[in-house]
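sequence? don't have it. structure:
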């Protein structure tokens, strides 16, 4: 059940990050993949900074920030 919540939060975070980072999105499936990978990245980055989130909203914020960082990195690599 935790895996299902992780995937759903990742998908929502990918969509949200795609809306925040305008221009040259990755499409629906790409945003979903970016969101799931961004959720992992966000958890890693927040752990390095010593920041802990709780609940659904905290997880969504963490995953969205991770997805935004991932999109910025992908745009930098594309250039």
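Ah, there it is. Remember, it's a predicted structure, so these values are computed and weren't measured experimentally. Numbers count the residues shown, from 1 in each chain.

Please count neighbours and contacts with C-alpha atoms only from this point.
Noted.

Spit out the contact partners of residue 11.
Residues in contact with residue 11 (Cα atoms under 8 Å, 6 or more residues apart in numbering) are 31-33, 35-36.

List the buried residues for the helix or strand hosting it?
Assigned by DSSP states H and E, residue 11 falls within helix 2-20. For helix 2-20, burial by neighbour count (16 or more other Cα atoms under 10 Å) applies to 6-18.

Save those as JSON lines, and put in distance to residue 40 too.
What follows is these, written out as JSON lines (distance: Cα to Cα, whole Å):
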{"residue": "6", "distance to residue 40": "9"}
{"residue": "7", "distance to residue 40": "11"}
{"residue": "8", "distance to residue 40": "13"}
{"residue": "9", "distance to residue 40": "11"}
{"residue": "10", "distance to residue 40": "9"}
{"residue": "11", "distance to residue 40": "12"}
{"residue": "12", "distance to residue 40": "14"}
{"residue": "13", "distance to residue 40": "11"}
{"residue": "14", "distance to residue 40": "12"}
{"residue": "15", "distance to residue 40": "15"}
{"residue": "16", "distance to residue 40": "16"}
{"residue": "17", "distance to residue 40": "14"}
{"residue": "18", "distance to residue 40": "17"}
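
Comparison target below:
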């Protein structure tokens, strides 16, 4: 059940990152949302939690780090997609 919750939370964070960067005029790329959310949550959330001294507990610093990490992954994904097109 925890894994399912992490996947859903990751997709939500990735969706929020896409909304912030792309606005509501684009369709949501759920593959990008999943990758950005989970990858950004893992890297950004882990780094922010450890820097803030929260450990691996779910705290606001980890959630903010997750969102920032998802934003970074989304920006990189969009840049690579534009280069290929």
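Thanks, I have the structure now. Quantities reported herein were computed from a predicted structural model and do not represent experimental measurements.

The helix holding residue 11 of the first structure: average distance to aligned residues in the second structure?
Overlaying the second structure shows helix 2-20 of the first structure at a mean distance of 0.9 Å from the equivalent residues (mean Cα distance after the TM-score superposition for the first structure).

which element follows that helix toward the C-terminus?
Following helix 2-20 of the first structure toward the C-terminus (DSSP H and E): helix 27-49.

now that next one and helix 2-20, what's the angle there?
Interaxial angle, helix 27-49 of the first structure versus helix 2-20 (axes from the mean of the first three to the mean of the last three Cα atoms, to 10 degrees): 110 degrees.

quick one: contacts of helix 27-49 of the first structure?
6-7, 9-15, 17-18, 25, 52, 62-71.

do that again at 7 Å, thanks
With contact meaning Cα atoms under 7 Å, 6 or more residues apart in numbering, helix 27-49 of the first structure is reached by 7, 10-11, 13-15, 18, 52, 62-67, 70.

Next, the angle from whichever helix or strand comes after that helix to helix 2-20.
Sequence order places helix 55-78 as the next helix or strand after helix 27-49 of the first structure, per DSSP H and E. Relative orientation of helix 55-78 of the first structure versus helix 2-20 (the same axes, to 10 degrees): 60 degrees.

Check which helices and strands helix 55-78 of the first structure is in contact with.
helix 2-20, helix 27-49 (3 or more Cα pairs under 7 Å, 6 or more residues apart in numbering; DSSP states H and E).

got the ones you listed as TSV, with distance to residue 58 of the first structure columns?
Shown next, in TSV, are these (distance: least, Cα to Cα, whole Å):
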stretch	distance to residue 58 of the first structure
helix 2-20	10
helix 27-49	11
